[in-house]
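Enquirer: sharing a model that was predicted from the sequence below.
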Amino acid sequence: MLPGRVFLRSLVASFALGACLVSPQPTPPEEPTLLADLVTPGGPQDQSSFVRFLGEPGAVHPPVGEVRVTNLETTDLPGVAVVAEDGSFDLLVPGATGDEFRVEVVAPGGLRSEPLDVVKGASDTSFEPGPRPLADCLLVEPAFSLAFEGAGETRDFLVRNDCPDELSFLAPRLRRAAASFAIEPTTSFVLAPGAVETIAVFLGVQGAERDDVLFVETTGAVRDRRPLTLHVLP
């Protein structure tokens, strides 16, 4: 009986050793975070045609990738700055007082932070939040961005009117229209209270540009504009 017991012990030990040798699963990449309180205009500027975006140490976590700042009032290319090892950044972007900007962190693998939408007001020490007068009842889902993996892909997003009144919208439009994105519908529309509109975005053959911003805008007495970042993953 002894040889059998030895065999069983060897078998159990082999299983235990095999379990110990299993390769650990790779840790999924961490989504970048942008801390709004640590992003400022950095004080008075000599150049009135530019707006400074100063991220203090710790503004970006983890401190990798790049920061992209898009002036939502123009068709200029986004400004780009590499994130420093301490999570800081410093960037000048063409713009003026009253312009709204979208600030995003893009990690090396293509993951993006939740954007920071701000307006350069009269203050030289802080930004104002982007105006969203219908924030409580006009919903865009997803709220911030659509990611695409390659040409031929179509992604949908929803516009929902939970306001007590009917809302009229301009035709959805692209900020630059230089990337290969197409939108449906291409005309204005109206949403009754509780109604939902589905907007489809199609990615065609990729060109040099891989990003754009799509605007959903109301008309009438209350004007609300929602930017949605469209981007192709690397």
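Expert: Structure's in. What do you need? Please read these numbers as outputs of a predicted model, since none were measured by experiment.

Enquirer: switch to C-alpha atoms for all contacts and neighbour counts from now on
Expert: Will do.

Enquirer: where's the nearest residue to residue 56 once chain neighbours are set aside relative to residue 62, distance?
Expert: Using CA to CA, 6 or more residues apart in numbering and skipping the chain neighbours, the partner closest in space to residue 56 is residue 88 (4.9 Å). Applying CA to CA, to the nearest Å, the value for residue 88 to residue 62 is 11 Å.

Enquirer: neighbour-wise, which of those two wins?
Expert: residue 88 (22 against 17; other CA atoms under 10 Å).

Enquirer: that one touches residue 64, doesn't it?
Expert: No: between residue 88 and residue 64 there is no contact under CA atoms under 8 Å: 9.9 Å.

Enquirer: wait, a helix at residue 4?
Expert: Yes: assessed by DSSP: H, G, I helix; E, B strand; the rest coil, residue 4 belongs to a helix.

Enquirer: measure residue 165 to residue 133 for me?
Expert: Using CA to CA, residue 165 is found at 14 Å from residue 133.

Enquirer: oh sorry, the question was meant for residue 29
Expert: Distance from residue 29 to residue 133, by CA to CA: 35 Å.

Enquirer: again, but for residue 186
Expert: 24 Å.

Enquirer: and if you look at residue 118?
Expert: Counting by CA to CA - residue 118 and residue 133 are separated by 14 Å.

Enquirer: got it, and residue 159?
Expert: Separation of residue 159 from residue 133 (CA to CA): 16 Å.

Enquirer: give the buried residues for stretch 69-77.
Expert: 69-72, 77 (16 or more other CA atoms under 10 Å).

Enquirer: surely residue 153 and residue 202 touch.
Expert: Yes: shown here, residue 153 and residue 202 form a contact pair, counting by CA under 8 Å, at 6.0 Å.

Enquirer: also this one, for the comparison:
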Amino acid sequence: MRWLAVLLVACAAGCGVNPIPEPPFERPPALAGDVVGAVCDVCDGAPLELTGAPGSVTDADVVWAMNLDGTAPPVVAPVAGDGSFALDIDGLRGNELRLQARRGALRSEPVDLIAASGALEPSPRPLAGCFEVERELALPEAAAGAASSSAVALAHFCGAPLAIDRIALRAPAPEYSLEGTAAPVVLEAGSAGELRVVYRPTGAAAREEVALIEVSSPEVFRRAVTLFVPGAP
């Protein structure tokens, strides 16, 4: 039996189950510095020039930008090795621009800025403490001829009723349809609505678009929700 005891001791020392290694932590992309704009007010059709200094973007390959006041497709610009970037986008002074840093399927929190010359200021966010809407909505993939859907809650806890005048896509996008709460509508304090988006593939590659929720009371503002299908180009 001595040989069995020796075998058990040896196995206890070297026959243990190796632990499954933890997957490496991936730091999410981030917009970490000022975005500087250059606007030519007297130039006919000149684009807005946006730049980020070294270190303004971290852990990202590209910067994605969309003019929320226009209908043009988004612009994608590479991030340099030092974390800087430069891009041109159609728009005018005062337009609201949405920017996002990306690396593969990883995305930073979208940042909304007001177009101007010099460092761009964040877009105003009235009632941010009592009416907050998710800034992105991922739609599940769907096969041709099928559909998928997902929803964003429209809940508010402000002291006064919330009047939503319009819920619509920023630009035509036949693959997306908006359902759920129909505008115009008034949400009483403590009540909730729902923005449900249905995705139906049209044959072309799925693109990103933005749904705009426009509010007229108790203050005038809007919320923007980026719609996308993960993995789509």
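Expert: Received, thanks. Keep in mind that this is a model prediction, so the values were computed, not measured.

Enquirer: and the TM-score between them?
Expert: Scored against TM-score structural alignment, normalised by the length of structure 2, the superposed chains reach a TM-score of 0.86; 223 aligned residues with a CA RMSD of 2.2 Å.

Enquirer: quick one, what contacts the residue nearest to residue 56 of structure 1?
Expert: 54-60, 63 (CA atoms under 8 Å, 6 or more residues apart in numbering).

Enquirer: buried only: go through those residues for me.
Expert: Using 16+ other CA under 10 Å as the burial test, the contacts of residue 88 of structure 1 include 54-60, 63 as buried.

Enquirer: tabulate those (TSV), appending secondary structure and distance to residue 175 of structure 1.
Expert: Output for those, formatted as TSV (DSSP: H, G, I helix; E, B strand; the rest coil; distance: CA to CA, whole Å):
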residue	secondary structure	distance to residue 175 of structure 1
54	strand	25
55	strand	25
56	coil	29
57	coil	31
58	coil	31
59	coil	27
60	strand	26
63	coil	29
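
Enquirer: returning to what we had before: looking at residue 159 and residue 133 of structure 1, which one has more neighbours?
Expert: More crowded of residue 159 of structure 1 and residue 133, by other CA under 10 Å: residue 159, with 18 against 12.

Enquirer: secondary structure element holding the nearest residue to the more buried one once chain neighbours are set aside?
Expert: Using CA to CA, 6+ apart and skipping residues adjacent in sequence, the residue nearest residue 159 of structure 1 is residue 140, 4.7 Å away. Element membership of residue 140 of structure 1, judged by DSSP states H and E, is strand 138-141.

Enquirer: so where is the helix or strand following that strand in structure 2?
Expert: Once strand 138-141 of structure 1 ends, the next helix or strand along the chain (criterion: DSSP H and E) is strand 145-148. Under TM-score structural alignment, the match for strand 145-148 of structure 1 in structure 2 covers residues 136-139.

Enquirer: how about the matching stretch: buried residues?
Expert: 136-137, 139.

Enquirer: now those residues as JSON lines including distance to residue 93 of structure 2?
Expert: Compiled in JSON lines, the buried residues of stretch 136-139 of structure 2 are given as follows (distance: CA to CA, whole Å):
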{"residue": "136", "distance to residue 93 of structure 2": "25"}
{"residue": "137", "distance to residue 93 of structure 2": "28"}
{"residue": "139", "distance to residue 93 of structure 2": "32"}
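
Enquirer: any idea which of the residues you listed is closest to residue 218 of structure 2?
Expert: residue 136 (24.3 Å; CA to CA).

Enquirer: so the closest one touches residue 229, yeah?
Expert: No: between residue 136 of structure 2 and residue 229 there is no contact, the gap being 10.7 Å when judged by CA under 8 Å.

Enquirer: circling back: what's the overlap in contacts for residue 88 and residue 62 of structure 1?
Expert: Shared contacts of residue 88 of structure 1 and residue 62 (CA under 8 Å, 6+ apart): none.

Enquirer: neighbours around the equivalent of residue 177 of structure 1 over in structure 2, how many?
Expert: In structure 2, residue 177 of structure 1 lines up with residue 172, judged by TM-score structural alignment. The number of residues packed near residue 172 of structure 2 is 12, by other CA under 10 Å.

Enquirer: name the SS class of residue 172 of structure 2, please.
Expert: Assigned with three-state DSSP, residue 172 of structure 2 falls in the coil class.

Enquirer: also residue 9 of structure 1?
Expert: Classification of residue 9 of structure 1 using three-state DSSP returns helix.

Enquirer: and it, how far from residue 22 of structure 1?
Expert: Noted for residue 9 of structure 1: a distance of 20 Å to residue 22 of structure 1, by CA to CA.

Enquirer: now do the helices in structure 2.
Expert: 2-14 (DSSP state H).

Enquirer: skip the chain neighbours and tell me the closest residue to residue 74 of structure 2.
Expert: residue 66 is the one closest to residue 74 of structure 2 (CA to CA, 6+ apart), at 4.5 Å.

Enquirer: now which residue in structure 1 aligns to the one you found?
Expert: Per TM-score structural alignment, residue 66 of structure 2 is aligned with residue 70.

Enquirer: isn't its match right up against residue 102?
Expert: Yes: if you go by CA under 8 Å, residue 70 of structure 1 and residue 102 touch, sitting 5.1 Å apart.

Enquirer: need the max-distance pair from the buried ones among the contacts of residue 88 of structure 1.
Expert: Farthest pair in those (CA to CA) is 54 and 63. Separation: 14.6 Å.

Enquirer: does residue 91 of structure 1 touch residue 41 like I think?
Expert: No: between residue 91 of structure 1 and residue 41 there is no contact under CA under 8 Å: 9.6 Å.

Enquirer: who has more neighbours, these two?
Expert: Neighbours around residue 91 of structure 1 and residue 41, counted as other CA under 10 Å, are more numerous at residue 41. The numbers are 21 against 18.

Enquirer: got the contact list for the more buried one?
Expert: When the contact criterion is CA under 8 Å, 6+ apart, the partners of residue 41 of structure 1 are 51-54, 120, 124-127.

Enquirer: and those residues, which are buried?
Expert: When the contacts of residue 41 of structure 1 are checked for burial by 16+ other CA under 10 Å, the buried set is 51-54, 120, 126-127.

Enquirer: with that, I have no additional questions.
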